Structure formats: structure tokens, C-alpha cells
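> Task: produce atomic coordinates for the following.
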Amino acid sequence: MNRKAALLATVCLAALTINLDTTIVNVALPSLARELDAGTRDLLWVVDGYNLAFAALVLAMGSLSDRFGRRPALVVGLAAFATSSGLAALVDSVEALIALRVVMGMSAALIFPTTLSVIANAFTERRERATALGIWGAAVGMGVALGPISGGFLLEHFTWHSVFWALVPVGVIAIAMTLAFVPESRDPSVPPLDLLGLATSVAALGSLTWTIIEAPEHGWASVTTVTGFVVAGLLALVFVAVERAAEHPMLDVTLFLDRRFSAACASVTIAFFALFGFIFLITQFFQFLRDYSALGTGVRILPVAISIAVASVAGGQLAPRVGTKAVVGTGLALLGTAFLWISTLDVDVSYATTIVPQMVMMGLALGLITTPATESIMQVLPPARAGVGSAVNDATRELGGTLGVAVVGSLFSSLYGAKLVELLQGRLDPATLESARGSVGFTDALATQVPGVARAMEVAFMDGLSRGCLVIGLMCLAGSVLAWAVLPGTRYDPLGESELAVREVVGG
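Sure, this is the predicted structure:
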């Protein structure tokens, strides 16, 4: 193995480790619901505690890795990730698990932008870089595949704690490979961290996510929820104002004036909104409604993961030939169509003839979107500032994932709870009905004791899943229209007008 191949294998393993964590935890959600008495809101925080910390800090971490060195950033991030994973395996309450998921997200925020930054600095020729990014995207897709399968295998033989123990040796191996194969690179001219920008961005994203996740509890039209949305919006405006005024902003918001950059960011956000929202729902559908084991669930998610891996490489090769517009626009249209199809599911639908084709369509679409859009984002900044570009890319991925889980999960929770109350009102005492409304796991356990509850749970669950997927599908189709309208329609011109304009902005 030559030096570049070993380096690429190292950063792909680091990226895979982070995505392994996301999907390995998702397949454990039903077990957490049963063993930790976790309701839907708790499960949303288990997933989004990680995603929120990741999305909120990834911009700052990208700058820090550029300034102080990408190699030590990878080592520190992987060490913190492995340690917090080991601690998560020792807890026995959902509150402690959520806290450690936040720490894991902070660690991932340091790792992920560094992997893309290393690639951008090591692979400078465009086609070579496109291939490397395609392989990197395939590694991310493999995380989607290996997480549910490995998690399912562990849950077949051990408790949910084992899914966190499993991440520790993977992190240790990645550290050893980093020390062996990743050369030191840094940009000492990167300015000090923009603390005010960081604080306002964390506050804005945190308040938005909290408001969405807690909305089913307070009511979507309640004073608490409306106030939360208003506060989040005001904080977002403050963030933009702070960044425009800062001498050295954490995020140069003028980058979004470049249509390739802004449209690509929007495409990545939508893609991961769809993926994370889907995985949150489908793992529970398979285990609670279809009674598949955790391992059976992991195996059944494999078609989407394989499709992502294949299409990630294909998308990276197609974009330089036919243009980013065509590849990403087609991918988003395909993704929207897949989710509109998924919204028509019923409980007894055939897995082989219906769900598998839906997953393949969705996976192919995601691969076509993410690699070309990622490359479009990375082309805006010069290699010396690659950490910033990769951090923006990662932030859009995690923002999409965070909002996907929060929005789709909260919408599902509201619709599921309302439908369940409608179907079981008067048949259960108020306290039991309230517990069932807030937790699919509780309802699933109750269904074995009370006649009629199982059917009511099925109807309520499918109502929430159907409308959640309908929202995703319509958003993807809107994103496709945006991509076709805004992204460049021709093959890449290395010194096109938009790139020259951005380079003038950033001084490249």
C-alpha cells in the first residue's frame, strides 16, 4: 500500500467510525426504550444530543484543526470519542447517556472536518480528489451498513451497552493508523477562534432543536414553542450580524453568495435530513411493528447502505463529465420520489418486492447527491483553508441530520400520540394512556397484555410514519427544483466566474 492509499484508508476509517456510531445507536433505540423506559422524546435526544453537538461545533473545530495541525486534531478527537463511548457503555440512565452522546458529538466535530481537510491537501489533482472523495463517501455509506448489522449482532448476544463498547477498539485502531500514515499539515495564519460567533451559533441551533423536539410535549402552537422558534430566528440573525462584523469570522457568510456553494450546502442538508429521519423511523418500524430482531433489522437496512456506497463513487465520476446540476438535481428528484413511495407503506407490505426497491432508490439518490455536492463545496476554498470548507460541508450534513431527526421524529411523535389517544380513549386509564402516547416501547409492551392495543399502535405508528415521509419527499422535490435552477449546468470550469469571485472574497 502506497502512502496516499494508506492515508486515505486512515481518514476513511475515522469517518466510518463516526457514522458507525450514528446507525449503531439507531438500531438500539427499541432496546433503550424497553430497558431504560425511554419515551420518544428521550430517544430523540439520544440521537440528536450527538448530532446537535456535532453540528454546533464542527465549524469551530475545522478552524482549530487548520491552525494547530490536522494530525493531532485527528488523534485528540478519536481519543475523546473512544473514551466517551466506553463511558456510555457504563451508564444506567437515559439522562447520563444523553450527556455522553453530547461529548461524543463534540469529539466527532473535531474528527470529521479534519478527514476532508486531509484529503483536500493530499489529493490536489481534481480527478484524483474526486475519486478520493468518492471512496470517502463510500466509507460513510459503509458506516450506515455496518452500524445496524454490527449493532444488531451485539444486541442479539449482549445488552445495549455493547454497542458503545464496540466503538472503542475501532477508535484505537484509527488512532494508530493516524500516527503511522497521516503527515502533519497546518495553516498557522488561521486567525483565533471567533468565540462570539461560536456562542451565538450554538445558542441558535440549540434553541431551534430544543423547540422542535419538545414541541409535541408543549404543543406546536403553544407559547413555549412559538417563543422558542422566535428566539432561534433572532439568534440566527444575530449570528449573521456578528459574522459580518467580525474581523476574523468563524464562518464567512459571504461564501453563500456563490451559487455553487450555497446550493450544494442546501442539497447536502436536505439529503441528510431525509436519511437521518428515515433511519430513526424505519428501525422502530422493523422492530416494533414487524417484530424483526435487532440483527434482522440491521440486515434489512443493508440495501440502502450498499446503494449509497455504489452511487457515491459513481456520483464523483459523473459530476466532472455531465455537471453537478444534472447529477445532484436528478438525485434529489429520485430521493423525493422514493419517500413519496415510502409514505404509502402499510404494516404488512412485502419487504422483498416493495421495501428493498424503495431503499435501493433512496440509497442511489443519496450517493448521487452527496459526493458531487461535497466536491462543489470544497472547490470554493483553496487547499490551505480546506478545514473551513470541509467544516461547512460537515455542518450542513449534521444540521440536516439534526433537523431530520428532530422534525420527523417530533412530527411522528405528535401524530402517533394524537391517533393513539383517539383510538384508545376510554379503553385505558388516563395515566396509562399518557404513557402510551409518549412511548412506542411502552405501548408495545402494553399490547401483550391488553387486547386491541396492538392494532391501535400499528394504525397510529403508520399514520406518523406516512406523514413524516411525505414531508421528506416534498422537501426533496423542492430541493431538486432549487438544484436544477441554481447549480452550474456545465462541466466544471476550474476558474469559472463564481469561483473567481469567491477567491477574491477570501483572498485566495
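
> C-alpha from now on. contacts and neighbour counts both.
Fine.

> and the gap between residue 174 and residue 14?
From residue 174 over to residue 14 the distance is 6 Å, taken as C-alpha to C-alpha, to the nearest Å.

> Compare the two (neighbour count), which wins?
Neighbour comparison, residue 174 and residue 14: the larger count goes to residue 14, with 31 against 23 (by other C-alpha atoms under 10 Å).

> Here is a second sequence; please produce its structure as well for comparison:
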Amino acid sequence: MSGPPGGARRPGQGRVLAALALAQFICSFAGSNMNVMINDISEDLDTTVQGVQVAITLFLLVMAALMIPGGKLTNRHGRKRCFLAGLVVYAVGALLCAAAPGLGVLILGNSILEGIGTALLIPPVYILTTLLYPDVTSRARAFGLIMALGGIGAAAGPLIGGLITEGIGWRAAFVFQALVIAVIVLLSRHLEDPLPPDPNSAFDTGGAVLSAVGLVLVVMGILAADNDVGLMIALIAAGILVLLWFLRRARAMERAGEEPLLSLGLFRNRTSNLGLITQNIQWLLLMGSSFTVAAYLQTVRDYNAIETGVIFTAATLGLLLSSLSAERLAKRRPQRTLVVTGFAVTIAGVVVLIVLAGAYGGGWPFVPGLLLIGLGLGLMLTPSVNVVQSSFPESQQGEISGLSRSVSNLGSSFGTAIAGTILVSGLTEGAYAAAMITLAALGLIGLAAAARLPRTPAPGGTPGGAAAVPTAP
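Presented below is the predicted three-dimensional model:
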């Protein structure tokens, strides 16, 4: 597909971009806004902090497990149709949560239906953005807005959720999500699918089941760590075996000339592989620190939902400042530099959180660290996505978009599961420090991967050197 000459704007393209960005916002918001409702939900539904953690983690896990199948379905049914179907399923789940009488219904609405809806609607967001903005500069601007709203949704989720919870009630936060979905549907009236659907496109149902089961087993194993180490080992081992079965099956299908759920050829691109690692750990850091700090403030320091949300405005401000600068920064600095710097700043923020929270009381010691985390994450979210998406031609955008979003949401699941499991095992100062130290250590892995990204041409040739990777034809 080729865009308008010189990347000219199509009629209604502004509304379309607003719809895509809002979709990313509400899905990211859903992943973090429950963090400030932990006490309210657990008391109202007669459950525990761990019960709420399971609901949050399962939501993120369902997204991760179904994102690759969701990306493949866009080829068969069309990007717009999948996008709208995902919005409808998501809205039904949100309204079900608003009326939930117990934890089981909350998990059905939030973890299952909202997770499925997100897996259907998010891959089209990234595929459509890549197709509608074919040149690197306009694509960086579009991804900058989408990732900014995604990051802000995750960071501002605690504040918005806190305001709604304290002012009306936690159930109203899910009604708010349904209302935003209605706005997105209205904005999507101008959305046109750049490519026709292919009803004959192959869909690997067996691969979809294997990949989902494998990921679920691994994350459930992490969640079981604080109760039964033996069960944790068994679940994780079983999950790894299922995922290996999935990969072996995909390789056999490719050799037989069939189309598996995920082409193993996607993993032959070194630049994309490194970019996927950075994406995974970025969202692990964001969601892990968000859950840990929010749970700690409410259960250890007895902050209410709105007080917790106000403290998180520091992270929101940092994300807003750096994410909205994505286009300008892409013109001046290589993407590798932005990702490396982002990880360094984020890790520094985690360290500051540990040191100041341990030395001082009150809420202000959390502000500097959260601000740094927001700045660091906002700095690298967009270039990491652009590196991955721009590494593949148009024909593979469905697959790589699903893989990219799956890897990112799997990072969110890991962050909440790992840090949350450490925290809820003790809910003490020591457990908080241990969870944050674990996040910082994992951040170092992301930094190492970012440092190995290829050095791109200095600014002056192409924006941020982004053209060093192949773009859609």
C-alpha cells in the first residue's frame, strides 16, 4: 500500500488517529486503574489483595495470550471489523464488571471479556497506523501520540481511577471505560481499511490454543510462587514444554508449506528481536512498579484511592512530557540512543523510589522516582515500537503487530505477577524493597538489549536514523 504523496493527510484522518490513540489509552488504563481500587474491591466483593492481583494479572495475561491470534484474524476478517468487534466485546465486559456481585464475575468481565476485546482491537491499532503513515516522520508522530496516550492511560489510571472511586465508587470506573468505548466507536466512522480482508487466509487454531495455554501456565506458575514453590516449578516447566511444542509445530508446518499462527521467520530479524525484548521489559517496569507502589501505599501506609492516584500524577507528567516529544526527539537522536537513555532514567527512578521511601515517611518520597520512571518510559516506548514495526514489510504487519503487542502485554503480566507476588507475600517495607529491586535488576536486562540495537545514522539523513530498518513498501 502506498500513502498519499508526501504523507498528506486523508480526510478524517485526524479523527481516525484520535480513535486509535484513545483505544490504546483505555486498554492501558484498564491495566492499571484497578491498582488503586484494591482495598475497595476486596472489601466490597469480600476477597483479598491477592484475589484482586489475580484479576489484574489475568487481564494482562489474556491480552498477551490472544494478541498473536488477534493479529492473524485481521488478515481474514479485516482490520476495521476486528477493531469494532473488539470494542463491543470490551464494552460488554466493562459493564459486566460494573455490576459484578463477586470476584468470579469481575474476573469474567475484566480478565476474560475485556482481555479478549483488547486482543481483538489492539493489533489493528498498530497495523492501521503503520499502513496509514508510510513515511518514518509521520509514523513517528502517530506512534508518539498513540504510545503517549497508552503510557498516560497506564500512569494516569491510578489517578483517574482514584478520583472516580472516591467520588462515586469503584464500579463507576468501569462505566467510564464503556463511555470511552462509545466515543471511540463514533470517531471510527471515518475509518477505512487500507487493505481488503482475505476470507481464505489461513488461521492456525491449534497453534493459538498451544501458545495461549503455554503463556497461561507460565504466568500462573509465577503467581503460585508465594504459596507453593513445587507447584510454581511444575506450572512453569509445563508452560515451557507447551511453548516448545508450539514452536516445534510451527516449524513443522512451515516445512510442509503450511501457514502457522506465528512465522518463525519473524525471529530471524536481530533488530526486531532486540526491540521486542525492550518492549517486554518496558511494560514490565511500568506495570510492575505501578502495582507495587499502589498496593504498598494502600495496604502498608493506609492511603486511600485518590491519595494514591495523586502521587502517581508524577509518573503521568513524566510520560506526557517525554512521549509527546517523540517526533522532535526522533529527528535529533537515533532510536537506539533514546531507548538506552530511557532505560537508564527508568532504572534510576526505581532506585530513587527504593532509597527515598525507605528513608522518609509520607507520600512525597515517591514523587521523584515516579517522575523519573515516567520520563524514562515515555522516552523509549515509541522508538521501541517503531523499530519493530518498521523492520517488516506490509505483508507481515498483521503478524508482527500481534507478536509485538503480545510481547508487551506479556511484560505487563510478568511485571504484575513477579512484583505483586513478592509484595503480597509480606506487605511490608522489606517486601516493597525486594519487589522494586527485582524490577531494577530486570531493567538492566532491558538496558543490555537496548545497547545492542544497531547504531543508526546520525540525525540529518533520516529522522532518528529510523530508515536504517526496512519500511513498508
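
> Could you quantify their similarity as a TM-score?
Scored by TM-score structural alignment, normalised by the length of structure 2, the superposition of the two chains gives a TM-score of 0.90; 452 aligned residues with a C-alpha RMSD of 2.2 Å.

> joint contacts of residue 174 and residue 14 of structure 1?
residue 78 (C-alpha atoms under 8 Å, 6 or more residues apart in numbering).

> who touches stretch 319-336 of structure 2?
Residues outside stretch 319-336 of structure 2 that contact it (C-alpha under 8 Å, 6+ apart) are 137, 140-141, 144-145, 147-148, 151-152, 155, 338, 374-379, 381-384, 387, 450-451, 453-460, 462-466.

> I would like a PyMOL command selecting only the buried ones among these, please.
With 16 or more other C-alpha atoms under 10 Å as the burial test, the buried ones among these are selected in PyMOL as follows:
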select buried, resi 137+140+141+144+145+147+148+151+152+155+338+374+375+376+377+378+379+381+382+383+384+387+450+451+453+456+457+458+459+462+463+464+465+466
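
> Among the contacts of stretch 319-336 of structure 2, which are located in helices?
Secondary structure of the contacts of stretch 319-336 of structure 2 is defined by DSSP state H; positions in helices are 137, 140-141, 144-145, 147-148, 151-152, 155, 338, 374-379, 381-384, 387, 450-451.

> Please name the nearest non-neighbouring residue to residue 455 of structure 2.
residue 336 (6.6 Å; C-alpha to C-alpha, 6 or more residues apart in numbering).

> where's the residue mapped onto the one you found from structure 1, which helix or strand?
With the correspondence set by TM-score structural alignment, residue 336 of structure 2 lines up against residue 325 in structure 1. Using DSSP states H and E, residue 325 of structure 1 falls within helix 324-342.

> That helix vs structure 2 - mean distance after superposition?
Following the fit onto structure 2, the mean deviation recorded for helix 324-342 of structure 1 is 1.6 Å by mean C-alpha distance after the TM-score superposition for structure 1.

> can you check stretch 265-281 of structure 1 too?
With mean C-alpha distance after the TM-score superposition for structure 1, stretch 265-281 of structure 1 averages 0.7 Å from its match.

> counterpart of that stretch in structure 2, which residues?
Taking TM-score structural alignment, stretch 265-281 of structure 1 hits residues 276-292 over in structure 2.

> Could I get the buried residue list for that stretch?
Neighbour-count burial for stretch 276-292 of structure 2, counted by 16+ other C-alpha under 10 Å, picks out 276-292.

> Which ones among the residues you listed map onto helices?
Counting by DSSP H, the buried residues of stretch 276-292 of structure 2 place 276-292 in helices.

> Residue 378 of structure 1 and residue 394 of structure 1, how far apart?
11 Å.

> shared neighbours, those two?
Taking C-alpha under 8 Å, 6+ apart as the contact rule, residue 378 of structure 1 and residue 394 have no neighbour in common.

> Per the alignment, name the residue of structure 2 opposite residue 407 of structure 1.
If you follow residue 407 of structure 1 across to structure 2 using TM-score structural alignment, you land on residue 418.

> do the same with residue 41 of structure 1
The alignment partner of residue 41 of structure 1 in structure 2, by TM-score structural alignment, is residue 50.

> How far off centre is the helix or strand where its match lies?
Using DSSP H and E, residue 50 of structure 2 sits within helix 49-77. In terms of C-alpha atoms, centre = their mean, to the nearest Å, the gap separating the centre of helix 49-77 of structure 2 from the centre of its chain is 10 Å.

> which helices and strands does that helix pack with?
Using 3 or more C-alpha pairs under 8 Å, 6 or more residues apart in numbering; DSSP states H and E as the contact definition, the elements that helix 49-77 of structure 2 packs against are helix 13-32, helix 38-44, helix 79-98, helix 115-132, helix 205-223, helix 397-424.
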